[in-house]
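Engineer: Let me see the structure of the following:
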Amino acid sequence: MLTAAQALAFLAAAVMLTATPGPDNLMVLGMGMSRGRRAGMAFGLGCALGCLSHTLLAVLGVSALLAASPLAFAALKAAGGAYLLWMGVQAWRHAGAVRVDGGAMAEAPLRRLFAKGLVANAINPKVVLFFLSFLPQFVVAPQGPVAWQLGLLGLLFTAQAALLFGLLGWFSGSVGAWLNRRPRAGLWLDRLAGTVFIGLGLRMIAAR
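Structural biologist: As a prediction, the model looks like this:
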């Protein structure tokens, strides 16, 4: 089981990273601005639930690695920390203004928009790599089965992403307009995300 401190630390990092403008949430905002709230919410919920496939891959892959060698699991966490550190540095180097595209998009049923978001997230190799790097950072091996901890962390990530993306879809017009009126907001949000990545990466690299 996850401890309260473990779950809260994970949720704080997950919410901060999910809320930072990226391809998924910018598409949710653009969809909502163009097609309306229901379209934005449908696409956003599909993106969020796509995280379940990455959770399954992380559970199977990391659990197999730990069973084969605890040392290999430690190496994975160290490599994941280095990857998160690299992502943080890149976020700072390439931080820039964000503009939400609310232009017209092709009409499609809500279920098709949901499926589009689901598939787009599920087959994204960058998200797979992110999950393999991010989730293990919050696993405490002596605390209980690693697979169970990874599964719970993945479900927590998916739940908060579904909530945030749903809210983004619902308030897409207001949020998109706010971001477009404040071009420097994206710069600081990118830097905030970069700081979180760097902090997580350094934490794991320094950990014994």
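Engineer: C-alpha from now on. contacts and neighbour counts both.
Structural biologist: Fine.
Engineer: what's the nearest residue to the residue nearest the centre of the chain if we skip its chain neighbours?
Structural biologist: By CA atoms, centre = their mean, the chain has its centre lying nearest to residue 18, at 4.9 Å. Spatial nearest neighbour of residue 18, excluding adjacent residues (CA to CA, 6 or more residues apart in numbering): residue 161 at 6.4 Å.
Engineer: Quick check: next helix or strand after the helix or strand hosting the residue nearest to the centre of the chain?
Structural biologist: Per DSSP states H and E, residue 18 falls inside helix 4-19. Proceeding N to C from helix 4-19, the next assigned helix or strand is helix 23-35, under DSSP H and E.
Engineer: Next, the second sequence, to be compared with the first:
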Amino acid sequence: MYDLNHWIVFFTAAFALNVSPGPDIAYIVSNTVAHGKRHGFAASFGVCSGAIVHVLAAAFGLSAILAASALAFSAVKWVGAAYLIYLGIHALMTAGDGFAIDGKPRQSRSSFAIFRQGFMIDVLNPKVAVFFMAFLPQFADPTLGHVPLQLVLHGALVIAVGLMVEAGIVLVAARFTEALRRNPRIGLWLDRALGTVLIGLGVRLALQQRGAH
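Structural biologist: Okay, the predicted model is just below:
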């Protein structure tokens, strides 16, 4: 049985990790600012769904392949970087299309499309896989048995904390951009900002090394 100190340390670490700026937060905030609260939540759910894949991979040993194989790590990294850059270029080419004259976001892109992109962005980031493989075992107790299930439990809790943190971020971002959205010309710059962020994330991922943090 885990003691109180275990949970205090774990949830403190999980909260600190989730509030730290990173590619996931940048993607969520960018979509909230560019397309509204609904798309922000869709981005958050997509990113967290992708994290579930990494948690299961860490629990059952698949992430070890990425950590041990430079070829596998590079392959996933470059596919992920190319995908991000493609999304960024697409956003730049359709700049401003997501906004109507009255300032209300158009539904030119479905929430599911944003969810799917967030899912793929997280799944195709090998650093997330390596992170969960390194982070989760620190909180597993072999004496309690069923180590994979312990890893899944702690991974699910990290994701749950992330959902709560990201929900707050989406609400704050949506509140501050609501007034901006009333100006139809602002849509052009919001979509350009989204495209620039996505391309930047793609370049950042492409430049990452296996041992970098």
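Engineer: By neighbour count, which bits of the helix holding residue 18 of structure 1 are buried? Give me those.
Structural biologist: Across helix 4-19 of structure 1, burial judged by 16 or more other CA atoms under 10 Å covers 7, 10-11, 13-14, 17-18.
Engineer: Present these as JSON lines; the columns should include distance to residue 148 of structure 1.
Structural biologist: Below are the buried residues of helix 4-19 of structure 1 laid out as JSON lines (distance: CA to CA, whole Å):
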{"residue": "7", "distance to residue 148 of structure 1": "13"}
{"residue": "10", "distance to residue 148 of structure 1": "15"}
{"residue": "11", "distance to residue 148 of structure 1": "17"}
{"residue": "13", "distance to residue 148 of structure 1": "20"}
{"residue": "14", "distance to residue 148 of structure 1": "18"}
{"residue": "17", "distance to residue 148 of structure 1": "23"}
{"residue": "18", "distance to residue 148 of structure 1": "23"}
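Engineer: out of the residues you listed, which one sits closest to residue 113 of structure 1?
Structural biologist: Of all these, residue 113 of structure 1 sits closest to residue 18, with 19.8 Å by CA to CA.
Engineer: residues in contact with the closest one?
Structural biologist: By CA atoms under 8 Å, 6 or more residues apart in numbering, the residues touching residue 18 of structure 1 are 25, 161, 164.
Engineer: Burial check on the closest residue to residue 150 of structure 2 other than its chain neighbours, number of neighbours?
Structural biologist: Spatially, and ignoring its direct neighbours in sequence, residue 150 of structure 2 is nearest to residue 140 (5.9 Å; CA to CA, 6+ apart). Number of residues near residue 140 of structure 2 (other CA atoms under 10 Å) recorded here: 21.
Engineer: what about residue 109 of structure 2, which SS state?
Structural biologist: Per DSSP: H, G, I helix; E, B strand; the rest coil, the local secondary structure of residue 109 of structure 2 is coil.
Engineer: For it, which residues are in contact?
Structural biologist: residue 98.
Engineer: Against residue 39 of structure 2, how distant is it?
Structural biologist: 9 Å (CA to CA, to the nearest Å).
Engineer: ditto for residue 124 of structure 2
Structural biologist: The value you get for residue 124 of structure 2 to residue 39 of structure 2, if CA to CA is used, is 20 Å.
Engineer: Among the two, which residue is more densely surrounded?
Structural biologist: Neighbour count, other CA under 10 Å: between residue 124 of structure 2 and residue 39, residue 39 has more, with 27 against 23.
Engineer: Touching, that one and residue 114? I think so.
Structural biologist: Yes - counting by CA atoms under 8 Å, residue 39 of structure 2 does reach residue 114; the two are 6.4 Å apart.
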